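Visitor: any chance you could fold what I've pasted below:
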Amino acid sequence: MKSLFKKAALALSLATLAAAAGAQDFPAGKPITAVVPFAAGGPTDKVAREIAQIMGKQLNTTIVVDNSGGAGGTIGARKVVQARNDGYTILIHHIGMATAPSLYRNLGFDPLKDLEMVGEIADVPMVLLGSKALPAKNFKELLPYIKANAKSISLANAGVGSASHLCGLLFQSAIQQELVTVPYKGTAPALTDLMGGQVNLMCDQTTNVAGQVKSGAIQSYAAMQSKRIEAFKDIPTAAEQGLPGIEVKIWHAMYAPKGTPKAVVDKLSAALQAAVADPGFRAKMAELGAEAVPPARAKPESLRAHVDAEIRKWSPVIKAAGVYAD
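Guide: Below is the predicted model of the structure:
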């Protein structure tokens, strides 16, 4: 019996040593797959591809983006939850990681318990947009117009649980007015209909609408945060225009499967911290109207605290709206 225990202990020790050696060598030239739980070309995909390119150089390997969309980002997230915990599969997700526990009553995983935190990547501001056909030409004109025509004002979003949906919920709550919500299967068709005048309003990320905003193809009513957006300083905030208290930033972050060795998580986080400080990455994010986080936020402990706080923030908003995605 003692011999059996000794063999088991030896096998465990060897396995531990092998894992430690593997962690030290990581990534050993092997490519890393970054799962993005949304379609290619979307806001999260744009952030992911930029950070993957720079992190790959830091780690001396290639980071390949895998777009596994569907169900508000939960399909891709589950894919990573169930992946091997060796560091070669990571997840790049947005604020949906914190809202999914309230939107999905049968989510199947706990963001705080079933994933390892790597760090935050970037914050993307939201802008309230309107069709050019709307007679209200600024935010101060828009609010009374909404009050007078609420039953016929349509508010588009990219689907339940999307960033545009969450921003829309907060906007309706702030003005205490329910609008005609029109969900789409993605941002692209919603934006197309907004530009065509088929819907009236939409709230979306600057990374997705920078071109349309700058060209004047749609109206820009308000920056949905406490300060003006650096790349769009001509768009006043909602607070400046009489509606304080709206703060919607769509943050993006990186995760690894639960049980990924600490040494591997630390290497990923160190590469992420270097990447968010990279002048090229920061300039690219600014070009899109986004903001790379400071390196102090690209750490596991910072991300864990942030996800926890965001779950607490959005849970009552979603429950009050009575909206579920399942």
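
Visitor: going forward, measure contacts and count neighbours with C-alpha atoms only.
Guide: OK.

Visitor: helices of the stretch 151-300 of the chain, start to end?
Guide: Secondary structure of the stretch 151-300 of the chain (DSSP state H, counting those that start in this stretch): helices located at 163-175, 187-196, 206-215, 262-276, 279-287, 300-321.

Visitor: columns distance to residue 117 and mean neighbour count on top of these, output as a markdown table?
Guide: What follows is those, written out as a markdown table (distance: least, C-alpha to C-alpha, whole Å; neighbours: other C-alpha atoms under 10 Å):
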| stretch | distance to residue 117 | mean neighbour count |
| --- | --- | --- |
| helix 163-175 | 21 | 21 |
| helix 187-196 | 27 | 19 |
| helix 206-215 | 24 | 17 |
| helix 262-276 | 8 | 21 |
| helix 279-287 | 21 | 17 |
| helix 300-321 | 5 | 16 |
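
Visitor: the structure of the following sequence is requested for comparison with the preceding one:
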Amino acid sequence: MISTKRWLAAAVAATAALTLPALTLAQAFPAKPVKIVVPYPPGGTNDIVVRLLAQKLGDSMGQPFVVENKPGASGNLGAEQVARAAPDGYTLLLVTTGHSIHPSLYKHLRYNIKTDLTPVSELTRGPMLVMVTPSLPYKTVQDVIAAAKAKPGSINFGSAGNGSSTHLATELLSSMAGVKMTHIPYSGSAPAMADVMAGNAQLVMDLMFSALPQVNGGKLRAIAITGAKRSPLLPGVPTVAESGVPGFETLAWNGLMAPANTPKPIIDKLNAEIHKALDAPEMKERLRAQGFEPSPGTPEQFGALIRAEIDRWATVVKTSGAKVE
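Guide: Sure, this is the predicted structure:
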């Protein structure tokens, strides 16, 4: 009995010895500036969200949170960099819907989002708008579906590029509506919307943040929103599900990840501070005004979302035949 008690005491002491350094490390964290890698050019929707958050985190945690833009390879270049960084909490990565598409789209990724990175927290979610050229007679999604059924392939839709979230979201809509539309890839959302405004393509999906100025200016007509409910920013625009495609819903999301094996106490500390920042009334107001909904959760919840999205978009990639040249 005595030996058993001694063994248990030794085991508890050993566990405490292993846990204590991580806890001490988390208590001291951050002791220097923290870098958030945004794998896209500056000025975009995700970049704006991160810069708002970085300011809040820096104020609350006593060290600067520095945003570093690392564009390239559709967001994969920055992801590779962070996947190889030291797992100490001082290098974080902004991930988006696109990162859950890439495992099924790229044959030779140089990082594995499931094993080389660990979730910290989801940040925001936001619906996209389905928009058409205002000079066209299409006022609803059903009008577009009817035209596509009458003449398959006659509706051209633009996207931010092959395999982009805007491309695959439109392919998902086509599949669920039982129609065939012709995809025209562009080198980003802005040229895709510009060509629809010019009438060279007829339909495009994009985030509300990017699309609202064009819709409010009358340059594009919003016929549906991809979320489960209408947006207070455009209350007269119905959801796709309301418009005759029941069950359709897709949201663009973003969040932060860290290199795999980053100590859990540090992950938990970052997660708690992100919750606090996104719960601030002024942050909610600024994000919602741009079409984003703050959506922080636990690291485990964010990991579950990423895995579910990987599976979901793999099906759409396969069905659509999307490829990256």
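
Visitor: got a TM-score for the pair?
Guide: Once superposed, chain against chain, the TM-score is 0.89 (TM-score structural alignment, normalised by the length of the second structure); 310 aligned residues with a C-alpha RMSD of 2.1 Å.

Visitor: nearest to residue 56 of the first structure, of the helices of the stretch 151-300 of the first structure?
Guide: Residue 56 of the first structure sits nearest to helix 262-276 of all the helices of the stretch 151-300 of the first structure, at 8.3 Å, using C-alpha to C-alpha.

Visitor: the closest one vs helix 300-321, what angle?
Guide: 80 degrees (axes from the mean of the first three to the mean of the last three C-alpha atoms, to 10 degrees).

Visitor: got the angle for helix 262-276 of the first structure vs helix 279-287?
Guide: Counting by the same axes, to 10 degrees, helix 262-276 of the first structure lies at 70 degrees to helix 279-287.

Visitor: helix 262-276 of the first structure maps to which residues in the second structure?
Guide: Matched against the second structure by TM-score structural alignment, helix 262-276 of the first structure falls on residues 264-278.

Visitor: residues making contact with that stretch?
Guide: By C-alpha atoms under 8 Å, 6 or more residues apart in numbering, the residues outside stretch 264-278 of the second structure that reach it are 22-23, 25-26, 29, 53, 56-57, 60-61, 88-89, 120-121, 123, 283-284, 294, 296-299.

Visitor: 7 Å instead, please
Guide: 22, 23, 26, 53, 56, 57, 89, 120, 121, 284, 294, 296 (C-alpha atoms under 7 Å, 6 or more residues apart in numbering).

Visitor: same check on stretch 52-61 of the first structure?
Guide: With C-alpha under 7 Å, 6+ apart, stretch 52-61 of the first structure has contacts from 29, 30, 31, 62, 63, 271, 272, 275.

Visitor: of those, closest to residue 250 of the first structure?
Guide: Closest to residue 250 of the first structure out of those is residue 272 (18.3 Å), distances taken as C-alpha to C-alpha.

Visitor: and that closest one, how far is that from residue 28 of the first structure?
Guide: Using C-alpha to C-alpha, to the nearest Å, residue 272 of the first structure is found at 17 Å from residue 28 of the first structure.

Visitor: follow-up on the earlier one: let me have the contacts of stretch 52-61 of the first structure in a markdown table, extended by distance to residue 145 of the first structure.
Guide: Listed next are the contacts of stretch 52-61 of the first structure as a markdown table, based on distance: C-alpha to C-alpha, whole Å:
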| residue | distance to residue 145 of the first structure |
| --- | --- |
| 29 | 59 |
| 30 | 57 |
| 31 | 53 |
| 62 | 51 |
| 63 | 48 |
| 271 | 49 |
| 272 | 45 |
| 275 | 45 |
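
Visitor: map residue 50 of the first structure across to the second structure for me.
Guide: If you follow residue 50 of the first structure across to the second structure using TM-score structural alignment, you land on residue 52.
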